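[1] can't give you the sequence, but here's the structure:
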């Protein structure tokens, strides 16, 4: 497991331990600095780089879940962001995969991104795994190139590769824009989002974790690419209402026309942020349902309650 201290990776490790108390989980870490449960074997590998030596972490490992990455950065200060993303997300990933195949790892599960498909969909026309990739930024391009390299390694070595492309992931500990929106809702700030009738696919952290665990062992997942979501798309207006209900506070929204939001955002150079709030981005999870028999175990309502800190009994 890489990225075991991150938002997704940490939750995957916790689920692995909960599912099997006797299971040995090897996690790669940059440095020793925290206590792990008894079943977890930490291996210091340093950063995800093209020259990283993974031999100790891969010894005796049957499957690798690769969550570590240089993540999408809103205001990237790199002079050449694509090169920076390629170094980590492409060269670093493929170096790990080659060493995993050489070490006898049977399956390599790669957490990619819906950004490989693109940034937006036409209303009622969700992305599918059969769509031609159309990454629009350096992060999405790097994930696409990593996927291509993994397919080549799988063909050359026989190691099974599973690629998972999630949309926005939310849950306890989520950061960035989603966290800022949650705080605004919790504090009762009036938001100009009462007239946004788009459709967006999201995935609750628990659902992504469950799907990842499924992909580690399911025979039909081998050498497949999957889109994953909660299976219930929301408009931004519905999302804010759901957050408010989950937090137990009133939803305070102003019905500002989308064109006015877009005009204001253009003046403030916030066009990308408003596009994410107002645009469509839907994914079709029919392949995951059909091929793996997977059904999202957590509803949107429960996912939002957990994200907002109001846990419910399962």
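    Yep, it's here. None of the values given here were measured: they were computed from a predicted structure.
[2] make it CA atoms for all contacts and neighbour counts henceforth
    Noted.
[3] how near is residue 78 to residue 50?
    18 Å (CA to CA, to the nearest Å).
[4] pick out whichever of those two has more residues nearby.
    residue 50 (17 against 10; other CA atoms under 10 Å).
[5] thought residue 87 was touching that one, still the case?
    Yes: using CA atoms under 8 Å, residue 50 is in contact with residue 87, at 6.8 Å.
[6] okay, helices next: where are they in the chain?
    In the chain, the helices defined using DSSP state H lie at 7-19, 55-58, 81-85, 93-102, 138-157, 176-186, 205-217, 236-247, 258-267, 271-278, 286-292, 300-307.
[7] out of those, which is closest to residue 27?
    Closest to residue 27 of these, according to CA to CA: helix 55-58, at 7.1 Å.
[8] quick one: buried residues of the closest one?
    57, 58 (16 or more other CA atoms under 10 Å).
[9] distance between that helix and the chain's centre?
    Distance, stretch centre to chain centre, for helix 55-58: 25 Å (CA atoms, centre = their mean, to the nearest Å).
[10] that older thread, relative to residue 29, which of the helices of the chain is closest?
    Residue 29 lies closest to helix 55-58 among the helices of the chain, at 9.5 Å (CA to CA).
[11] which strands and helices lie in contact with the closest one?
    Packing partners of helix 55-58 (3 or more CA pairs under 8 Å, 6 or more residues apart in numbering; DSSP states H and E): strand 25-29, strand 40-44, helix 93-102.
[12] one more time with 7 Å, if that's ok
    Helices and strands touching helix 55-58, as assessed by 3 or more CA pairs under 7 Å, 6 or more residues apart in numbering; DSSP states H and E, are absent.
[13] contacts for that helix, please.
    Identification of contacts with helix 55-58 by CA atoms under 7 Å, 6 or more residues apart in numbering yields 26, 28, 43, 100, 103.
[14] list buried residues within those residues.
    For the contacts of helix 55-58, buried by 16+ other CA under 10 Å: 26, 28, 43, 100, 103.
[15] relative to residue 184, which of these is nearest.
    Nearest to residue 184 among those, counting by CA to CA, is residue 28 at 35.7 Å.
[16] verify the stated contact: that closest one with residue 41.
    No: judged on CA atoms under 7 Å, residue 28 makes no contact with residue 41 at a distance of 8.6 Å.
[17] residues contacting the residue nearest the centre of the chain?
    The centre of the chain sits closest to residue 166, judged by CA atoms, centre = their mean, with a distance of 4.6 Å. Applying CA under 7 Å, 6+ apart to residue 166 gives the contacts 113, 114, 203, 227, 228, 229.
[18] check it against this one:
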């Protein structure tokens, strides 16, 4: 697998290593090598890599590594940079996998392939027309299409998984900031938001990836994944505060005012995430793979909060 140093990759590698699988991880350095794993060190995924040493004797590749989405990209040509790693690098690895006799290629993509927002009661589905709106989402879609074209030519089993926002112990970015504000008891003007957001706990995502490694009906498919319990921003804050054993000091400010203020501050995207909806329908994932998220939202948030409280300094 690739990306074993990342948030998703670390958890997946740990599960694979303890589940009786022979695990070989492709990494850019030997930092945080999963216990029991064979290690292949590679360079920049956007540059030529000789993958033969990593792929010999391997049956399934799980590709988690990517140039990830950032809120304020400083690259002169962001799409070119995303394509170099996420498209060219992915397809270079996939072609090498075919040459090495790999049976299946599981690609961790992104819900951004579908788009950035949904209308109330109209969740994204796995097989609807993609509509990415940023360079990261475009690069992930192009990688998916390249993989399925390669599959048609060679018979490689390709499985695509598009996660929504992933959270769990050690989560970073906006989710971590939210926990910090709630832990400090800071009043937040987010007490009257009636949107719906799909999230996925890291344990649920890893469980689905493990399913996709082996399940015969996964081949050639795209799957969306979530916890199956969509939350409003207000309800999520309340649940996280309860998990932290803190009061949720939420001021009921109208969503339109929050979105307008965010736009004035140059944070339109943040305003959309706080006030807008992004839901996914995981019906196909449930039915085709006979899969159900094994961890509830409350249990996943409790685990996330416990880790947070054990690693902060007040």
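    Okay, I see it. Predicted, not measured: the structure shown is a model, and the values here were computed from it.
[19] what's residue 126 of structure 2 aligned with over in structure 1?
    Following TM-score structural alignment, the counterpart assigned to residue 126 of structure 2 within structure 1 is residue 129.
[20] coming back round to it: what's the match for the residue nearest to the centre of structure 1 in structure 2?
    Match for residue 166 of structure 1 (TM-score structural alignment): residue 163.
[21] that match and residue 277 of structure 2, how far apart?
    In this view, residue 163 of structure 2 and residue 277 of structure 2 are 15 Å apart by CA to CA.
[22] for residue 149 of structure 2, same thing?
    In terms of CA to CA, residue 149 of structure 2 sits 32 Å off from residue 277 of structure 2.
[23] what do you get for residue 37 of structure 2?
    40 Å.
[24] the more surrounded of the two?
    Taking neighbours as other CA under 10 Å, residue 37 of structure 2 and residue 277 compare with residue 277 leading, 25 against 17.
[25] contacting residues for the aligned partner of residue 241 of structure 2 in structure 1?
    Residue pairing (TM-score structural alignment): residue 241 of structure 2 is matched to residue 244 of structure 1. Residue 244 of structure 1 sits next to 185, 186, 250, 251 when contact means CA under 7 Å, 6+ apart.
[26] if you drop the residues flanking it in sequence, what lies closest to the residue mapped onto the second one from structure 2?
    Think residue 186 of structure 1. In structure 2, the residue matched to residue 186 of structure 1 (TM-score structural alignment) is residue 183. Nearest residue to residue 183 of structure 2, sequence neighbours excluded (CA to CA, 6 or more residues apart in numbering): residue 246, at 6.4 Å.
[27] what's the angle from whichever strand in structure 2 runs longest to helix 202-214?
    As assigned by DSSP state E, the longest strand anywhere in structure 2 is strand 157-163. Interaxial angle, strand 157-163 of structure 2 versus helix 202-214 (axes from the mean of the first three to the mean of the last three CA atoms, to 10 degrees): 170 degrees.
[28] and the residue nearest to residue 146 of structure 1 when sequence neighbours are not counted, what does it touch?
    Spatial nearest neighbour of residue 146 of structure 1, chain neighbours left out: residue 90 (4.6 Å); criterion: CA to CA, 6+ apart. Residue 90 of structure 1 sits next to 142, 143, 145, 146 when contact means CA under 7 Å, 6+ apart.
[29] show me what residue 90 of structure 1 aligns to in structure 2.
    That one, residue 90 of structure 1, aligns with residue 87 by TM-score structural alignment.
[30] same thing with residue 40 of structure 1?
    Match for residue 40 of structure 1 (TM-score structural alignment): residue 37.
[31] what is the neighbour count of residue 283 of structure 1?
    Based on other CA under 10 Å, the number of other residues close to residue 283 of structure 1 is 28.
[32] please tell me I have it right and it contacts residue 126.
    Yes: counting by CA under 7 Å, residue 126 is a contact partner of residue 283 of structure 1 at 4.6 Å.
[33] if we can go back for a sec, quick one, what contacts the match of residue 40 of structure 1?
    Each residue near residue 37 of structure 2 by CA under 7 Å, 6+ apart is listed here: 17, 23, 24, 25.
[34] just give the number of residues close to residue 36 of structure 1.
    The burial count for residue 36 of structure 1: 10, using other CA under 10 Å.
[35] gap between the nearest residue to it once chain neighbours are set aside and residue 54 of structure 1?
    Among residues not flanking residue 36 of structure 1 along the chain, residue 42 sits closest, at 7.6 Å (CA to CA, 6+ apart). Note on residue 42 of structure 1: its distance to residue 54 of structure 1, by CA to CA, is 12 Å.
[36] need the overlap of contacts for these two.
    Among the neighbours of residue 42 of structure 1, none is also in contact with residue 54 (CA under 7 Å, 6+ apart).
[37] quick one: contacts for the equivalent of residue 291 of structure 1 over in structure 2?
    Structural alignment (TM-score structural alignment) places residue 291 of structure 1 against residue 288 in structure 2. Residue 288 of structure 2 makes contact with residue 217, according to CA under 7 Å, 6+ apart.
[38] also the one 5 residues further on?
    Under the criterion of CA under 7 Å, 6+ apart, the contact list for residue 293 of structure 2 reads 204, 227.
[39] what do we get in structure 1 for residue 61 of structure 2?
    Match for residue 61 of structure 2 (TM-score structural alignment): residue 64.
[40] these two touch, right, that match and residue 106?
    No: using CA under 7 Å, residue 64 of structure 1 makes no contact with residue 106, being 8.4 Å away.
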